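Peer 1: here is the input, now give the coordinates:
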Amino acid sequence: MHIETRSARDLTAAEIHAVLKLRCEVFIVEQDCVYADIDGQDLLDDTIHLWAVEDGEVLGTIRILRAHSAHPAIGRVVTAPACRGRGVAAALMAKGIEICASATTIRLDAQEHLETWYERFGFRRSGESYMDGKIPHVPMTRT
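Peer 2: Predicted coordinates for the structure are as follows:
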């Protein structure tokens, strides 16, 4: 497994297609949450995409919004169902945090049942739980 990292402007059509396909398969189909995943932020100049690849297949992905600011946000953390438990998301999070190393704070909105998993990376709850689609979420920050 290796991790690819691209700014929005450097993504190929095939790469963004593979990232969006995996997000759709998990967030919309598997988790049964109908929402506009294609939200206009994937192709902004300060968005960075990371994805884990093995044998040409995307295993997982994350994106960083406002990547070069003092307050970036990591989001759309997703792992293909067949690859869960292999450390794919952990490797992507570690690389994402590394990219944001100069940030004052890093923000993310975690699915509530994954709060303790994100705590492994230094994130702490920073607000009240809320519903996003059918899934409870919690805001978290890492300083």
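Peer 1: going forward, measure contacts between C-alpha atoms and count neighbours the same way
Peer 2: Fine.
Peer 1: list the contacts of stretch 36-51.
Peer 2: Stretch 36-51 is contacted from outside by 3-9, 19-20, 23-24, 58-68, 92, 96, using Cα atoms under 8 Å, 6 or more residues apart in numbering.
Peer 1: mind checking which of those are in helices?
Peer 2: Judged by DSSP state H, the subset of these located in helices is 19-20, 23, 92, 96.
Peer 1: one more sequence to fold, the one below, so I can look at both together:
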Amino acid sequence: MSSLVVRHAHLLDLDARTVYQLAKLRQDVFTLEQRATDADLDGRELEAGTVLLWVEEDGEAIAHLRILREADGTVRIGRVAVQADRRRGGLGRRLMEAGIARAREIAGDGGVRIDAQAYLEQWYASMGFRTVSEVFMEAGIEHVAMVLDAPEDQPSR
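Peer 2: Okay, the predicted model is just below:
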């Protein structure tokens, strides 16, 4: 029986196998599947405040995101990727819930942001994100900027 485990670490604390799995997952999703026009590896993983978060099943990374601390104190969730054959089963939501919890810990009183692919806007909204921009292009893909209000600021559902 397989089990899902959510893990998080800084890049420099990871073993080579995990680094490879995360890079391959991102390559499969962003480069091969979505044909993103910008380089996925942008150097931000090397920053001291960056946290990589992923879901493992039987030792294999099947979903991933990264959390960045921006110069203005906000925290940004990005590079959200779920293995293609594992989508639509709640894995992405589990990943995001763990990512949101970790991002809130890091942000303290600061905000949490995401530049969401536009087709996923309602999905992110269902987790409390609010759209704060018009559609814009990033890496050849339509995106919208979204913010996550502090829990006490969110309307009850």
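Peer 1: drop anything exposed from the contacts of stretch 36-51 of structure 1.
Peer 2: Among the contacts of stretch 36-51 of structure 1, those classed as buried by 16 or more other Cα atoms under 10 Å are 3, 5-8, 19-20, 23-24, 58-68, 92, 96.
Peer 1: residue most distant from the centroid, structure 1?
Peer 2: In structure 1, the greatest distance from the average C-alpha position (Cα atoms, centre = their mean) is reached by Asp55, at 21.3 Å.
Peer 1: what do we get in structure 2 for it?
Peer 2: Superposed on structure 2 with TM-score structural alignment, Asp55 of structure 1 falls opposite Asp58.
Peer 1: pretty sure that match contacts Val6?
Peer 2: No: with contact defined as Cα atoms under 8 Å, Asp58 of structure 2 does not count as touching Val6 (11.7 Å).
Peer 1: confirm Arg104 of structure 2 sits in a helix?
Peer 2: Yes: counting by DSSP: H, G, I helix; E, B strand; the rest coil, Arg104 of structure 2 is part of a helix.
Peer 1: contact partners for the residue nearest to it when sequence neighbours are not counted?
Peer 2: Among residues not flanking Arg104 of structure 2 along the chain, Val112 sits closest, at 7.0 Å (Cα to Cα, 6 or more residues apart in numbering). Val112 of structure 2 sits next to 74-77, 103-104, 147-149 when contact means Cα under 8 Å, 6+ apart.
Peer 1: count of residues packed around Glu133 of structure 1?
Peer 2: Let me fix one detail, which is that residue 133 of structure 1 is Gly and not Glu. 13 (other Cα atoms under 10 Å).
Peer 1: residue in structure 2 matching it?
Peer 2: Under the alignment (TM-score structural alignment), Gly133 of structure 1 pairs with Ala139 in structure 2.
Peer 1: ok, back up a step: out of the contacts of Val112 of structure 2, which are shared with structure 1?
Peer 2: On the basis of both residues aligned by TM-score structural alignment, their matches' Cα atoms under 8 Å, what survives of those in structure 1 is 74-77, 103, 147-149.
Peer 1: please flag which of the residues you listed sit within helices.
Peer 2: Those of the kept ones among the contacts of Val112 of structure 2 mapping onto helices are Ala103, per DSSP H.
Peer 1: with distance to Arg88 of structure 2 added, can I get the kept ones among the contacts of Val112 of structure 2 in TSV?
Peer 2: As requested, the kept ones among the contacts of Val112 of structure 2 are exported to TSV (distance: Cα to Cα, whole Å):
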residue	distance to Arg88 of structure 2
Thr74	29
Val75	26
Arg76	24
Ile77	20
Ala103	23
Val147	24
Leu148	23
Asp149	26
